[in-house]
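[1] Below are the sequence and a predicted model for it; my questions follow.
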Amino acid sequence: MTSGRKRTRAAQFLLVLINLAFLAAGILFIVYAVKMNDSAWMEVIDENLPWVRTLMIACTVALGSVVIILSFMGCLGAFFKKRGLLCCYNFFMVLALILVAIVMAGSFTSMALASDWAGKEYPATNQEPYVAVGFNRLYCTAEGAYLCSAAPMGDVIKSLAPGILSEVSSIAKGINGINSLCDEVESKLDLFGAMPDQLADLCKECEKMDDLEVFAPTLEWVDGHCPISEAGEEVIEWCGDFLFKGEAGREYDGAPYGVCRPSFLTLWSDTSKKLGLGLVGFFIFQVIIIVSVCVMRRKRNFDDQHSENAAHKKSNKDGSDVEQPSQSEPYQGASAPVTVY
């Protein structure tokens, strides 16, 4: 009896640990989906490949929610052992498996699409030019926030407003960000007489730029894989025309996408691959849990049936050990039979 209770408690403890792991996985799925949704990169492919966003965000959030519900059901079932809870647990487990399969298939399809594009010359499909436009817009907007807030002014002024280089060169050195340069020039208008027109236009446009922190993740990737300083003056001029003049050049030649295409497609492929491989591991873990539960359930039913049969046999054996009167022996309380002639 004691060993049976110990096994039951051990099984309960193991089941609680498994469901706590499910809870952590569900939370991670939702956090990952929220981060992807907040990432500016999703805007690049969202307009023309909306299924990527739907599968990689909406279905991932749904999966995380189902897994969290599943973990609570499992913990309750470990303590209360109600058949209804077991049925609900099985239902949500199957639902989670379906969602995992859908998101996993979408992730590997997305990875295959990015890899296919990377192996072909631009444009790989009719959709890629639209992705290029979205990438250029994001790249330049992120770099615009950087140019306005933190970029060294010497090279920036040379590329964006060469006409005023001689006028502001004396104070541009050592200043980071167009906003800081504008403040510095305004504080020394007695030296300049008036704000140079080109610089005034830059200052006005920088006031409209989003804060640099919004694009911090994008800039981190750009600086590590495709920095504007190495992209060439053509890219800086392209972004300058886009940001400060509202003029967008060609989407590939001389544009950010033309320089950063291999790195961007690698980012797209690797992100999809990581999500897909993570879901493969989770899918296998779920299948192992389902098979283990079924085997344990079957074994428990077999043990219960075996115990019931053993108890029944013992009961029959105990009943047969009771001494019954023999049919061959006369009943001692009766008189001897009388023969009538």
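    Received, thanks. Just so you know, these numbers come straight off a predicted model, no measurement behind them.

[2] going forward, measure contacts and count neighbours with C-alpha atoms only.
    Noted.

[3] what are the ranges of the strands in the stretch 201-341 of the chain?
    With DSSP state E, counting those that start in this stretch as the definition, the stretch 201-341 of the chain shows no strands.

[4] Which residue ranges of it form helices?
    216-225, 228-231, 233-240, 256-320 (DSSP state H, counting those that start in this stretch).

[5] from those, which stretch is densest packed?
    helix 233-240 (a mean of 21; mean count of other CA atoms under 10 Å).

[6] just the angle between that helix and helix 256-320, please?
    80 degrees (axes from the mean of the first three to the mean of the last three CA atoms, to 10 degrees).

[7] returning to that earlier point: quick one: closest of the helices of the stretch 201-341 of the chain to residue 116.
    Closest to residue 116 of those is helix 256-320 (CA to CA; 9.5 Å).

[8] Packing partners of that closest one?
    Here helix 256-320 is seen to pack against helix 83-118, helix 128-149 when contacts are counted using 3 or more CA pairs under 8 Å, 6 or more residues apart in numbering; DSSP states H and E.

[9] Distance from the chain centre to the first one, please.
    Think helix 83-118. Helix 83-118 sits 12 Å away from the centroid of its parent chain (CA atoms, centre = their mean, to the nearest Å).

[10] repeat for stretch 26-37
    Using CA atoms, centre = their mean, the offset of stretch 26-37 from its chain centre is 5 Å.

[11] thinking again about what came up before, right, so of the helices of the stretch 201-341 of the chain, which gets closest to residue 60?
    Comparing these by CA to CA, helix 256-320 comes nearest, at 9.8 Å.

[12] Buried residues, the helix or strand where residue 33 lies. List them.
    Following DSSP states H and E, one finds residue 33 within helix 2-38. Counting neighbours by 16 or more other CA atoms under 10 Å, one finds that the buried residues in helix 2-38 are 12, 15-16, 19-20, 22-23, 25-27, 29-30, 32-33, 36-37.

[13] again with stretch 198-207
    Buried-residue list, stretch 198-207, by 16+ other CA under 10 Å: 199, 202, 203, 205, 206.

[14] One more to weigh against that first structure:
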Amino acid sequence: MDSKLRPARGATVNRTSDRFHLPAREADGDWLDARASVDGDAPKLRTIVTVEKPRTIITRNQSPDIAFDRSINPYRGCEHGCIYCFARPTHAYLDLSPGLDFETKLFAKPDGPVLLRKELMKPGYVVGPIAMGTNTDPYQPIESEWRIMRQCVEILSETGHPLMITTKSDRIVRDMDLLAPMAARGLVGVMISVISLDPKIAMTLEPRAPRPARRIAAIRALSDAGIPVTVSISPIIPAITDHEMEHILQAAAEAGALNASYIPVRLPFEVAPLFRAWLDAHFPDRAGKVMTIIRDMRGGRDNDPNFHSRMKSEGPWADLLRTRFQIACRKYGLRKREWMKLRTDLFVPPEGDQMRLL
């Protein structure tokens, strides 16, 4: 096995960033400590979860590129290990590596449900859809133990608060007892991410995410329960996953998805060198071609960070992807919408220690 590759992990390197004027270094730990004393493959990296105690749980944004103004992230870091994840650079804020640290050194916010209840009780709170899963996946493996997402959904269901969920995990099916009644009231929309139907490619790109067949099965289960589902084929990676676009949309539509969306791969900050290293390790025969096409779609750069254009792309390759997507959506009856309109008129603030008089 290539010494750069870690079993069931996405990144091939674990360097910290000097973007915040800290000296760049290569994080050590179990792997590097053991290399001098063991023969053969290094031991598996352990997943470590640290409790984080934020003061608030709802994050606000004013981005013109996304369809929500508030979100909740129960976890920091993500064990799914998707090499392309645009959230990886957030670990640099903690002087941890956006590489393997992002996948193995996770942070959980068990006070999140309590903070959520308090924030929804504030007199000046104005209701609007809360997005979950827009940064790191709320149904990543550690959710099975911590159940922070489940507790947040319980509060939003209790208060009639609209919710948008993005995930690539079939663990969401566990919460259908909450989501189905919310969907019947027009309070929830779910987006399932499927970027490849090939188990080998998916395992390389998203090593600890559920395999594609399980995600398609989750779309079917959610749809059968009356929960509206959008399939996201984001990100599309040229010369690696783009040839699967029509097949994914067909499989999702046949499973009951109503809408579809896509974004060409984005490589912000530390994601670009991580992605390049991953290409060199897994696809050395086409690494140059992949990066050439990405730069062609991003104005000659690895990434376009600008509002209004960062989620889109330009040039012949971008036009071809856009045309193929539109034709496939029409063919399979999918609407090009990220989210359906959710109701905001059913919200009732949660009760505090003292019950309401009326």
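    That came in fine, so what should we check first? Treat the numbers as computed from the prediction; the structure is a model and nothing was measured.

[15] How alike are these chains, TM-score-wise?
    Their TM-score after superposition, calculated using TM-score structural alignment, normalised by the length of the first structure, is reported as 0.19; 100 aligned residues with a CA RMSD of 6.1 Å.

[16] related to what we said a few turns ago, name the stretch among the helices and strands packed on helix 256-320 of the first structure that sits most buried.
    Most buried of these by mean neighbour count (mean count of other CA under 10 Å) is helix 128-149; its value is a mean of 22.

[17] how far off helix 233-240 does the next helix or strand after that one point, in degrees?
    Proceeding N to C from helix 128-149 of the first structure, the next assigned helix or strand is helix 153-160, under DSSP H and E. Angle of helix 153-160 of the first structure versus helix 233-240, following the same axes, to 10 degrees, is 80 degrees.

[18] Taking helix 128-149 as reference, get the angle to helix 153-160 of the first structure.
    140 degrees.

[19] For helix 153-160 of the first structure, what is the distance to the chain centroid?
    Centre-to-centre, helix 153-160 of the first structure and its host chain are 39 Å apart (CA atoms, centre = their mean).

[20] helices and strands around that helix, which ones?
    Counting contacts by 3+ CA pairs under 8 Å, 6+ apart, helix 153-160 of the first structure is packed against helix 165-172, helix 233-240.

[21] tell me which strands and helices the first one is in contact with?
    Applying 3+ CA pairs under 8 Å, 6+ apart, one finds that helix 165-172 of the first structure makes contact with helix 153-160, helix 178-187.

[22] who's in contact with that helix?
    Here helix 165-172 of the first structure makes contact (CA atoms under 8 Å, 6 or more residues apart in numbering) with 153, 154, 157, 158, 181, 184, 185, 192.

[23] on that earlier part again, looking at the helices of the stretch 201-341 of the first structure, which is closest to residue 132 of the first structure?
    helix 256-320 (5.7 Å).

[24] Pull the distance from the closest one to the chain's centre.
    With CA atoms, centre = their mean, you get 21 Å for helix 256-320 of the first structure.

[25] cool, stretch 26-40 of the first structure as well?
    Distance, stretch centre to chain centre, for stretch 26-40 of the first structure: 5 Å (CA atoms, centre = their mean).

[26] Surely residue 251 of the second structure and residue 216 touch.
    Yes: between residue 251 of the second structure and residue 216 a contact is recorded at 7.2 Å, counting by CA atoms under 8 Å.

[27] Which one of these two is surrounded by more residues?
    More neighbours surround residue 216 than the other of residue 251 of the second structure and residue 216, with 26 against 19 (other CA atoms under 10 Å).

[28] State whether that one is indeed within a helix.
    Yes: using DSSP: H, G, I helix; E, B strand; the rest coil, the assignment for residue 216 of the second structure is a helix.

[29] And it, how far from residue 184 of the second structure?
    22 Å (CA to CA, to the nearest Å).

[30] next one: residue 115 of the second structure
    Residue 115 of the second structure sits 27 Å away from residue 184 of the second structure, taking CA to CA as the criterion.

[31] same check, this time on residue 229 of the second structure
    Look at residue 229 of the second structure and residue 184 of the second structure: by CA to CA, they are 13 Å apart.

[32] So for these two, which residue has more residues nearby?
    Counted by other CA under 10 Å, residue 229 of the second structure and residue 184 do not tie: residue 229 has more neighbours, with 29 against 13.

[33] Tell me if I'm right that that one and residue 219 touch.
    Yes: if you go by CA under 8 Å, residue 229 of the second structure and residue 219 touch, sitting 6.6 Å apart.

[34] sec struct for residue 250 of the second structure, please.
    Three-state call for residue 250 of the second structure (three-state DSSP): helix.

[35] For the residue nearest to it when sequence neighbours are not counted, which residues are in contact?
    Excluding the flanking residues, the one nearest residue 250 of the second structure by CA to CA, 6 or more residues apart in numbering is residue 332, at 6.0 Å. Residues near residue 332 of the second structure by CA under 8 Å, 6+ apart: 249, 250, 253.

[36] Nothing else from me, thank you.
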